[in-house]
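Asks: Next comes the sequence, and after it the predicted model I'd like to discuss.
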Amino acid sequence: MMKYVVLFAVLCGFAAALQMPCNNCKSSKLPTAKALPGATGTCNYVVVEPCSSQPCDLKKGTNVTFQVNFTPNQASSKLTSEVYGIINKIPVKFPLPNPDGCQGSGITCPVAAGQTYTYQDNLFIQNIYPSISVVVQWSLKDENGNPIFCVLVPARIVS
């Protein structure tokens, strides 16, 4: 009986994170915050936790973890992350406590061209945010401000 309880708990834990293909900002039909140059890297997949289906429910008062597995096409010594919530085609910048993509993200800079990395950061969903549908636009930029990746994640902010 105990092994079934443990198995159920493990399966529930896996259901809390959703791995999805990349909705790249340039190629997606979802709205973007602003015109961006093409990404200088390749996004392999995105993981959002907790999320069990698209659109992801982002619960107010909680942290949501975003992971992006990517391969840069060129080396970079500095990485900066930027997040927008796109609501009715209007971009709203989401504050990140640490936009430095080289610290606390699972990545050590410099990054090398052709090597695969997994970027991770948390986004706190504030209680003051309205309950609304939103497209999360997350990008990681190099030292020249060019996006290494830019992905779009359909979501809903919920109570």
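Replies: Alright, I've got the coordinates.

Asks: going forward, measure contacts between C-alpha atoms and count neighbours the same way
Replies: Noted.

Asks: residue contacts, residue 79?
Replies: With contacts defined as C-alpha atoms under 8 Å, 6 or more residues apart in numbering, the neighbours of residue 79 are 100-102, 109, 140-143.

Asks: Show me which of these are buried.
Replies: Buried residues within these, counting neighbours by 16 or more other C-alpha atoms under 10 Å: 100-102, 140-142.

Asks: Where does residue 8 sit, in terms of helix or strand?
Replies: Secondary structure assignment for residue 8, by DSSP states H and E: helix 2-15.

Asks: let's bring in a second model and compare:
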Amino acid sequence: MRAPHALLLFTSAFLFVNAGNVRYTDCGSSVSVHSVSVEPCQGTPCSLTRGSTATTQISFQAGQYAGSSGTVEVFGIVRNSPVPVNLDSPQICGHVQPNCPLQSGQWYTYTKNMFIDVSYPAMPLNVRWVLKDSHGGQMVCVEIPIQLV
């Protein structure tokens, strides 16, 4: 009887740890990307409601000294064309743990809350996140399939 309980406990812990992790496509990262999560997501594509806030987390390992002035760019990929999304704070520092400066070999988690404007059309699209180092070099590039509802 203990084995089924242990299996249930393990399965529950696994699901809790992986809640929000999404399938993504690497689009040219120069560093190791460990995971990408979007809350609230329950599957692929990730359904996000217009007029709500979504939290994206990207865990990565800095490959070289990236400094304290890295930037973030976000694009909605519509009909294979990138459409820039304005960020209120496009700096990596202030949104990453552990804090900047980014050191070679260290693992970091970038976290960003974004309001999904109601003016965006309900549609499927990919969202591309690009994290650049202090020299403008691309460190992370991931695309996440999203369904705006």
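Replies: That came through fine. Everything quoted here is computed from the prediction, not taken from an experiment.

Asks: still on that earlier bit, which one of the contacts of residue 79 of the first structure is nearest residue 45 of the first structure?
Replies: Among these, residue 140 lies closest to residue 45 of the first structure (C-alpha to C-alpha), at 14.1 Å.

Asks: The corresponding residue of the second structure for residue 25 of the first structure: what's it in contact with?
Replies: With TM-score structural alignment as the criterion, residue 25 of the first structure lines up with residue 27 in the second structure. Listed by C-alpha under 8 Å, 6+ apart, the contact set of residue 27 of the second structure reads 141-143.

Asks: can you do 6 Å?
Replies: Shown here is residue 27 of the second structure, whose contacts under the criterion C-alpha atoms under 6 Å, 6 or more residues apart in numbering are 141-142.

Asks: Residue 132 of the first structure now?
Replies: By C-alpha under 6 Å, 6+ apart, the contact set of residue 132 of the first structure is 156-157.

Asks: Aligned counterpart of it in the second structure, please.
Replies: Under the alignment (TM-score structural alignment), residue 132 of the first structure pairs with residue 123 of the second structure.

Asks: Export the contacts of residue 79 of the first structure as JSON lines, with columns for secondary structure and distance to residue 11 of the first structure.
Replies: Output for the contacts of residue 79 of the first structure, formatted as JSON lines (DSSP: H, G, I helix; E, B strand; the rest coil; distance: C-alpha to C-alpha, whole Å):
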{"residue": "100", "secondary structure": "strand", "distance to residue 11 of the first structure": "34"}
{"residue": "101", "secondary structure": "coil", "distance to residue 11 of the first structure": "31"}
{"residue": "102", "secondary structure": "coil", "distance to residue 11 of the first structure": "32"}
{"residue": "109", "secondary structure": "coil", "distance to residue 11 of the first structure": "35"}
{"residue": "140", "secondary structure": "strand", "distance to residue 11 of the first structure": "31"}
{"residue": "141", "secondary structure": "strand", "distance to residue 11 of the first structure": "35"}
{"residue": "142", "secondary structure": "coil", "distance to residue 11 of the first structure": "37"}
{"residue": "143", "secondary structure": "coil", "distance to residue 11 of the first structure": "41"}
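
Asks: Tell me which of those residues persist in the second structure.
Replies: With the contact criterion set to both residues aligned by TM-score structural alignment, their matches' C-alpha atoms under 8 Å, the contacts of residue 79 of the first structure that also touch in the second structure are 100-102, 140-143.
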